[in-house]
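A.B. asks: What follows is a predicted protein model with its sequence.
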Amino acid sequence: MTLADTPISRLESLLTDSSMTRYVDTVVMRTADGFRAASATGAVDFCEATDGSIEILAESGDHPLRNQALDQGIGTEAEVAVEGVSLGELATPLAYESVVQYFDAEHAPDAAVMWSPQQMFHDCVGNHGSLGGIQARAPFIAAGPGIRPRGIVPEHLRTADVAPTIAALLGIPAGDGVDGRGRARSGVRLAMQDGDEITELLDPDERPDHVVVFLWDGLNPNALHDAVDRGEAPGIASLIERGTSYRHGCISALPTATLANHTTQCTGVFPGRSGVLHNTWYDRDRGVHVDLLDYHQMIRAREHLAPGVETIHEALKRHEPEAFTATTYEYGDRGADYSTYAQMTTNGPIPTLSDADRRLHRTEDFMGVKEFRNASIYDAHSRNEALHVWRGEFGALPRYSWFTFNLTDACGHAGGPHSEILHAAIRDTDARMGDVLAEIEAAGKLDRTAVIVLADHGMQRFAIAEPFDLAGALRDAGIDAILNDDQYVYLR
């Protein structure tokens, strides 16, 4: 059998045909020698050497991973100039590393499709999931004791670096551990750790008494900085003024999506090694589609963590067994003393949300939009529980707390990353976060609390167009495959 006769090669030929460029940008896959990324204009084959470096095996044409600049698209004007171009013209920061870790997963597909921004994926104006920098880049802002106040800096970090950095901020000692592949690694703060602590961010002469993290899901950092410039995010502006904002972003790993990178940020282990590959995947062994966006599966996402993976909650308790930790609406919650999803799993008590609190900090003009309405209610609950946490109603005031807000992601999908509905989401989320910070101040702890604001991935505007039926195209081409989430191909 020639290479051209293999199912994976037929799949590549189908998806990279010039007739498909309106729909498919790039397809990435594992090969016998390593990995391959191919588009209609070129391809690159590469592998990971024993020292972890990337070795290019072959290149042809203008391949989609040829540009991995970290500074492309910084600022909305620069972003809009490249939002409609193909990968390669659009930078794919850290793409080689991202592909390698992805295919380490037990349940990785045979091929992952990166959709063209010229078609409408999942009926959303805004999207993410691809290697492209607009979708991969998320904001990261930190301020308070233990944080060096450097202002806005032209630097980046990875989602895998978040947990080690928080662990260092909490004073968890460095020691011996393993990386996400189980290889021995020294100087790590979590039992299993792929990422590195960002020492440039941390003041080694000061440790905070408390660390609080606010995750604003799916937020384009240009949109956030624009809101600051318009005076619509005073809470964020204050943190930047007294802290540090990484303007080149927090780069998420493939797939640049929620469950995968939340888990990575909470554990320091890449999605392909953490056990939580994506929001959804196909489990070949059991013959089932795992869907962590399904409520009953979502609240138990922690059960998918791979053996040896440690959350920040668990790492802190290994060092400080009496430390109280809390989290609201967060998937990487294992080990927390209070967790919304753990409470839901066990039917434990969750604070009641009053009608007044439900209506607080919500833009009424958009309450007729389903995505806005649902996520606003969700975030009102997250704010409410965070206030109860910081009033000491579940135990001691938390050494470490993590509060997740989802409105920015919902509105980015619904209207795009620079839409009026997204502007409203930023205003509302900033106000909800401000209430939590005010509660910390009322407890007399704000001046001893390090505050981090981040997102799990970015958001890119897509064209409003007819979606492409990939399942039908595979059938018509005689390719026998199981399709997951309309872009992950598992060959039979």
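C.D. replies: Thanks, I have the structure now.
A.B. asks: Please make it C-alpha for all contacts and neighbour counts, starting now.
C.D. replies: Will do.
A.B. asks: what about Asp196, how many neighbours?
C.D. replies: When neighbours are counted by other CA atoms under 10 Å, Asp196 registers 19.
A.B. asks: Show the contacting residues for it.
C.D. replies: Residues near Asp196 by CA atoms under 8 Å, 6 or more residues apart in numbering: 160-161, 164-165, 188.
A.B. asks: can you check Gly412 too?
C.D. replies: Gly412 neighbours (CA under 8 Å, 6+ apart): 125-127, 218-219, 418-419, 421-422, 459.
A.B. asks: Same question for Gln297.
C.D. replies: Contacts of Gln297 (CA under 8 Å, 6+ apart): Asp291.
A.B. asks: Take the contacts of Asp196 and keep only those in helices.
C.D. replies: Assigned to helices by DSSP state H, the following of the contacts of Asp196 qualify: 160-161, 164-165.
A.B. asks: Please compare the first structure with the one that follows:
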Amino acid sequence: MNVHGPERLAGQGLDSEQHDSGNRAIHALLSDSGVGAQVDLVLTWRAGDDGEHGAYEAWATRGLVRFRRLIAGDGTLQFEVIEVVGQNPLANQDPLALCTLDAERAAAMAGGFDADDHTRRFIAPEQQSYPFAYERVAQLFDSPNAPDLAVSPRDWCSGSSPGTHGALHVRQSRAPLWFSGPGVVVGTHDLAVRSIDIAPTCLAALGFPLIDGEDATGRTSSERGAAPDVLLARQDGRVVGEVLDGAGRQPRRLYVILMDGMHQTELDDRLANDPDALPHLRRLRARAAVLTGGSIVNFPSITWPSHTAIGTGTWGGHHDVVNPTYYLRDRRATVSPQGISMGTEGYANTAVESVYEAFHRVHPGCLTAAIHAPFGRGATHAFLEGRNLCDRTRVKLLTAEFAADMNPRWQNEHQSVASESLLDTRGMAQVAELLSRGDLPAPLFVYHELAVTDGAGHEYGPHSDGVAAALAETDRRIGRVLGLLDERGLFEETLFVVSADHGMAPQDAALRANPTAHVLAAGLAAIVAEPMIWLLDLAVEAERASDGRTGRVIVYDNDADTSGEQPPYEGAEVIVEAHSEGARPRLIASGSTDPNGRFGFATPSDVASDRIAISVRADGRNSRHLLLDGTRLTFDLRAALYGT
């Protein structure tokens, strides 16, 4: 078996120049007063020493696990645990854990929390599961856009809203998943899959041809010595054959209903305990393959990376939209696709293929539609990307007509939810306009984002009356979609996917927790965009002349620029001291690096190189400490956290 990855290594994770700053950041996050009780995991990939392979790491107060990703003899990805200190914090990867409300209640109670109060039904790390954790951690660090460190907060420790998501654990990572319509095995299936499995499963159900594309290892079929065996240019996911009926009628169209932020246990509980609620979702469920464990989404479990994973069949580490906001090392710039919201399709890696693009490859000239989808690259109609096929006057009239679906409480209680409700109303108007046009064919593929469930989840918290109202409102819109398809005779030939982009967990809003940003308070130089950290470091070389009379330090910016080179760092402060046993440190030299990043000094001939210490400091960069013989001085994180 061969060690695989990180792919496209370009500074992500902790390289050999960052072990000290990385260790200090991890220690601060896990042990400093206040924040240590808010952090569940700190995740990274760390380069190996002396030519050794690096390893992925998950640090927690309860223990550490280090693991590697391998390509096995059969060509599949496997994961090898190479070290555990204390408890393996990722040991429980049961994808079916906590998949019912009763299980959530029991887990909350086991952790000492109030199982009956939906606003305080917190779940401690010891009661959590981390499905597909090794894969979901490793994939992130395949992107050059990935951070040096990623933080997964405890269940209730993120932000000041009553509900949120983003963490690695199952509660914030599980979404419902139904495949409804022709070509599926109707009923409940006792399994959980990954969100990257949705796209290939749908394309297989629709009879798309296999192509010579890349699988989860990043190698094409031909590079693997195989016949064409994937359905997308890069396909990290698998076809979930367990839910497909190969002998049944094949669907002709695909309609994805994406209820943003809708947690599976919330949807299941409403369907089970309110028989008169959600009639249109019930109609879809009655003809669906329903996955008990739902869909485990991308890490981080946040909107923009998650939608792009669903829409490409690839993890965020491969489609490159790794976070709502992320840092581009080579450009020294932070970008925020979610922040700008419109015109964001260009942020995704062009080496991956969107489902829209796959439809146009197989069905040239077909109509595809992204209805307010965060990722719509290749869609014929994608309003957020500036491609609008709808008649604007007609959409305005339909929006006014469909405003009756909007719950008036939003306007009085939470303007943000009212805005998302209006967005969904406008999206519904686009669907109605497209399906009623005589001059356009009906779309073969629609990805329909419904946002109000996410807004309500944040503002009211999961399992609240606000989310119940948002879900009922969403069901009314789904009913309109189904009615339009019925009118055109398209319902029976359509495969529906009902899912979400992430889960939702109640928060202790009084904490106003932002544990990721603590690295700044701890004195680290970094770019922070929750839940990610990009450390700002220096690369330092030190050497002594062969005659022993002089030494020099060469300092570079640790991140390469757009040329691929690390630029010399001018103006870094250098302090050189001799350390003799039993004596106080003696200053040898001090000064600043020149435009070439160099600082030279005389070295006392009676002091060995391993007794000469060098400190390098610069504004906006983490300090570095090393010996003249090249030995890097690194904070001992294991001893500090675990006493080993």
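C.D. replies: The structure has been received and is ready for your questions. Being a predicted model, the structure only gives us computed values, none of them experimental.
A.B. asks: quick one: the counterpart of Gly444 of structure 1 in structure 2 and Ala517 of structure 2, what's the gap?
C.D. replies: With TM-score structural alignment defining the correspondence, Gly444 of structure 1 maps onto Gly489 in structure 2. From Gly489 of structure 2 across to Ala517 of structure 2, the span is 53 Å (CA to CA, to the nearest Å).
A.B. asks: In structure 1, what sits opposite Arg220 of structure 2 in the alignment?
C.D. replies: Slight slip there: residue 220 of structure 2 is Thr, not Arg. By TM-score structural alignment, Thr220 of structure 2 lines up with Ala184.
A.B. asks: Confirm for me that that match is in contact with Met192.
C.D. replies: No - the criterion here is CA atoms under 8 Å, and Ala184 of structure 1 misses it with Met192 at 9.2 Å.
A.B. asks: Looking at these two, which is more packed in?
C.D. replies: Met192 (27 against 11).
A.B. asks: That one contacts Ala174, correct?
C.D. replies: No - look at Met192 of structure 1 against Ala174 with CA under 8 Å: they stay out of range, at 11.8 Å.
A.B. asks: Now the match of Gly444 of structure 1: which helix or strand?
C.D. replies: Here Gly489 of structure 2, judged by DSSP states H and E, is contained in no helix and no strand.
A.B. asks: hmm, back to that, next, show the common contact partners of Ala184 and Met192 of structure 1.
C.D. replies: Common contact partners of Ala184 of structure 1 and Met192 (CA under 8 Å, 6+ apart): 177-178.
A.B. asks: Among the contacts of Asp196 of structure 1, which one sits closest to Ala450 of structure 1?
C.D. replies: Thr165 (12.0 Å; CA to CA).
A.B. asks: buried ones in the longest helix that structure 1 contains?
C.D. replies: The longest helix of structure 1 (DSSP H) is helix 420-442. In terms of neighbour count (16 or more other CA atoms under 10 Å), helix 420-442 of structure 1 has its buried residues at 421-437, 439-440.
A.B. asks: Next: stretch 340-351 of structure 1.
C.D. replies: For stretch 340-351 of structure 1, by 16+ other CA under 10 Å, it's 340-342, 350.
A.B. asks: Then stretch 427-445 of structure 2?
C.D. replies: 427-436, 442-445.
A.B. asks: what's in contact with it?
C.D. replies: For stretch 427-445 of structure 2, the external contacting residues (CA under 8 Å, 6+ apart) are 252-256, 356, 359, 366-369, 371-372, 389-391, 394-396, 398-399, 402, 448, 477, 481, 484-485.
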